[in-house]
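>>> let's see this in three dimensions:
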Amino acid sequence: MWDTTAEYTKETWHTTRDFVDPPPVIDTDSYQFTNPNQEKLAKLISPVDGPLTQLIRFVDDTDTLPGIDWLDLLMARFPWVDRVLVTDEQGTIIFMQPQLPLKRINKPLVFEGVWREISLLTVVDYSDLGPEMYIGRPYFDDVRFGGLIGVGFDPRSLMRLSPDPKALIVIDPGRNVWSLGADVDKKALLAVDWKDLLKDEVHGQIQVGNRYYTWLTRYVGRDQYIYATESVDPNAEGSWWPF
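Just a heads-up that it's a prediction; the model follows:
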């Protein structure tokens, strides 16, 4: 008698619970793109842009002189970060980890901005060993400007997180194109008037020679970079991007 009652109670509980607090159901159809070009680009950049966004937030949340615990947590969470440096208010490096990095700074890093108005800026240093992107932000001693925190990484290391790294292209407008073996005309991509294009657009498709590329802009602080990939179907229409 107890077994029957218990089984009935258990069944009734599950039925009632599903009615009051239904189990979550993910509607995968609502995430489908109508444009195969954007779908391809989204799949390529999702594993890349997620960690980048997390790093931006991590650095942006720091407005005082960081300590060793902050550094340890940074390196543990973002193993693709190559270097961390801290300057004084004059721009002199007072701390750098590692002290002897594999890639030396090729040119002085110049972060130009009014630090009361700007929290994040980027500088890309181009050396013989490849690009190194630095995300920089100010830190303060009470209300006084203390100096800058810089976090550097090779953007190609981040691109390796993509499911198909060779298909992904990242453009530093007016300066360089980053890829991991993509068959791309870098000079032609840089010749695109990105400055004018980005005034009104945040995504789209461009033709370079006989190829078409689907692209999406990405802000890091106030600076813009561009994710791109060769289009699957240049004639495809429709958009899923939420903007």
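
>>> from here on, just use CA atoms for contacts and neighbour counts.
OK.

>>> ok, longest helix in this structure?
helix 36-60 (DSSP state H).

>>> ok now the helix or strand immediately after it in the chain, how far from the chain's centre?
Counting by DSSP states H and E, the element after helix 36-60 in chain order, helix or strand, is helix 68-77. Chain-centre distance of helix 68-77: 19 Å, with C-alpha atoms, centre = their mean, to the nearest Å.

>>> go on, stretch 190-198?
With C-alpha atoms, centre = their mean, you get 21 Å for stretch 190-198.

>>> okay, helices next: where are they in this structure?
2-20, 36-60, 68-77, 155-159, 186-191, 194-197.

>>> now the longest strand seen in the chain: buried residues?
Ranked by number of residues, the top strand in the chain under DSSP state E is strand 130-141. By neighbour count on 16 or more other C-alpha atoms under 10 Å, the buried set for strand 130-141 is Pro131, Glu132, Met133, Tyr134, Ile135, Gly136, Arg137, Pro138, Tyr139.

>>> here is a second sequence; please produce its structure as well for comparison:
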Amino acid sequence: MHKVLVLICCLVWCWGCSPLKTMTRWYRDSINPTPQVDLTIQADQECGPQGFPASFVLIDTKLERLGRDLSTQDSYPDDRWFDAFWARHAWLHSMVAVTIHGDILAKRTHSLEAEDTTIDYLSLLHGDIEDRMPKAYLLQGSSETRIALSMPFFKENIWKGCLVAVFACDTLIQDAGSSRELALLDAQGSILWGGRYGTLLDAMAEQPWKDRLKDDVRGEYEIHDKRFFWLGRFFFGTWLIYTSEITG
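Below is the predicted model of the structure:
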């Protein structure tokens, strides 16, 4: 009799657990599934189609590190910070600390060219003051195009000036492998780096970039029966557009 009771209890326990397991599995699979990352899709979204120049990743990484390092400094730094920042981003043209009145407090530069003195730092003294984030500005020079990244700094929550990192687009790009396969523009069609596309640059600049960026950040287009891929990156208030011919 004792064995029969034990057997009945086991059957009842098994019958009761089966729905519980089914319910648990249904909840796990349907209501609260374990998140899975499709690395193949993610890699394709980040790097574009097969054949997109590897130089894009190197350039994009440089800009990301620059923005991250500058955006964390919202107070006036000491000399050790300037030296470390300058060493970490040795490809920069210059790094300047400017007061709201235009007085230069500190400066690091690789160039003694006269053109360097023509930069109007007062026009760059804005940044994103409300959110304490950098803001990018395009500087059109006579011989090259530069980008300035301006980060506001504060003392006792009062805006005192900006840290301004300036770099030339050709210096940023030309050291990266396969850089000639890549062209770089902004949303207004300004050519920041032409790569090997000299005769096609005017047609690239005339593309409706602003309209395209309203709907997507990547896509394809054609110029003279040649197919091109483009990828847009939002860089602190400025769109940077990477584009390359699709071959093969």
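
>>> now, among the buried residues of strand 130-141 of the first structure, which is nearest to Phe19 of the first structure?
Of all the buried residues of strand 130-141 of the first structure, Ile135 has the smallest distance to Phe19 of the first structure: 49.0 Å, by C-alpha to C-alpha.

>>> state the distance from that closest one to Leu158 of the first structure.
When distance is defined by C-alpha to C-alpha, to the nearest Å, Ile135 of the first structure is 14 Å away from Leu158 of the first structure.

>>> for Asn37 of the first structure, same thing?
With C-alpha to C-alpha as the criterion, Asn37 of the first structure and Leu158 of the first structure are 22 Å apart.

>>> how about Thr22 of the second structure, what's its partner in the first structure?
Using TM-score structural alignment, Thr22 of the second structure has no partner in the first structure.

>>> and the gap between the residue most central in space within the second structure and Ile104 of the second structure?
Central residue of the second structure (C-alpha atoms, centre = their mean): Glu64, 4.8 Å from the mean position. From Glu64 of the second structure across to Ile104 of the second structure, the span is 26 Å (C-alpha to C-alpha).

>>> next one: Phe82 of the second structure
From Phe82 of the second structure to Ile104 of the second structure the distance is 14 Å (C-alpha to C-alpha).

>>> go on, Arg65 of the second structure?
Using C-alpha to C-alpha, one gets 25 Å for the distance from Arg65 of the second structure to Ile104 of the second structure.

>>> one more: Leu213 of the second structure?
From Leu213 of the second structure across to Ile104 of the second structure, the span is 37 Å (C-alpha to C-alpha).

>>> what's the answer for Leu20 of the second structure, then?
Taking C-alpha to C-alpha, one finds Leu20 of the second structure at 71 Å from Ile104 of the second structure.

>>> residue in the second structure paired with Asp141 of the first structure?
So Asp141 of the first structure corresponds to Lys155, using TM-score structural alignment.

>>> try Arg57 of the first structure
Residue correspondence to the second structure (TM-score structural alignment): Arg57 of the first structure is matched to Arg68.

>>> next: Asp193 of the first structure.
Matched to the second structure by TM-score structural alignment, Asp193 of the first structure sits across from Pro208.

>>> give the contact list for that match.
By C-alpha atoms under 8 Å, 6 or more residues apart in numbering, no residues touch Pro208 of the second structure.

>>> cool, and Asp74 of the second structure?
By C-alpha under 8 Å, 6+ apart, Asp74 of the second structure lies in contact with Arg132, Met151, Pro152, Phe153, Phe154.

>>> wait, the second one sits on Asp131?
No - checked against C-alpha atoms under 8 Å, the pair Met151 of the second structure and Asp131 is beyond contact range at 10.5 Å.

>>> coming back round to it: overlap in contacts of Phe82 and Ile104 of the second structure?
If you check Phe82 of the second structure and Ile104 against C-alpha under 8 Å, 6+ apart, no residue is contacted by both.

>>> and the longest helix anywhere in the second structure, what does it pack against?
Scanning the second structure for the helix with the most residues, using DSSP H, yields helix 2-26. Here helix 2-26 of the second structure touches no other helix or strand, going by 3 or more C-alpha pairs under 8 Å, 6 or more residues apart in numbering; DSSP states H and E.

>>> number of residues surrounding Arg80 of the second structure?
For Arg80 of the second structure, the number of neighbouring residues by other C-alpha atoms under 10 Å comes to 9.

>>> mind checking what it lines up with in the first structure?
By TM-score structural alignment, Arg80 of the second structure lines up with Asp69.

>>> picking that back up, more neighbours: Asn37 and Leu158 of the first structure, which one.
Ranked by neighbour count (other C-alpha under 10 Å), Asn37 of the first structure and Leu158 place Asn37 first, with 26 against 19.

>>> do you know how far Asp139 of the first structure is from Val59 of the first structure?
You called it Asp, but residue 139 of the first structure is Tyr. Computed as C-alpha to C-alpha, the Tyr139 of the first structure to Val59 of the first structure distance reads 10 Å.

>>> neighbours of the corresponding residue of the first structure for Ala187 of the second structure, how many?
Aligning on TM-score structural alignment places Ala187 of the second structure opposite Pro173 in the first structure. Pro173 of the first structure: 18 surrounding residues under other C-alpha under 10 Å.

>>> Pro173 of the first structure reaches Tyr227, doesn't it?
No - using C-alpha under 8 Å, Pro173 of the first structure is not in contact with Tyr227; the gap is 10.9 Å.
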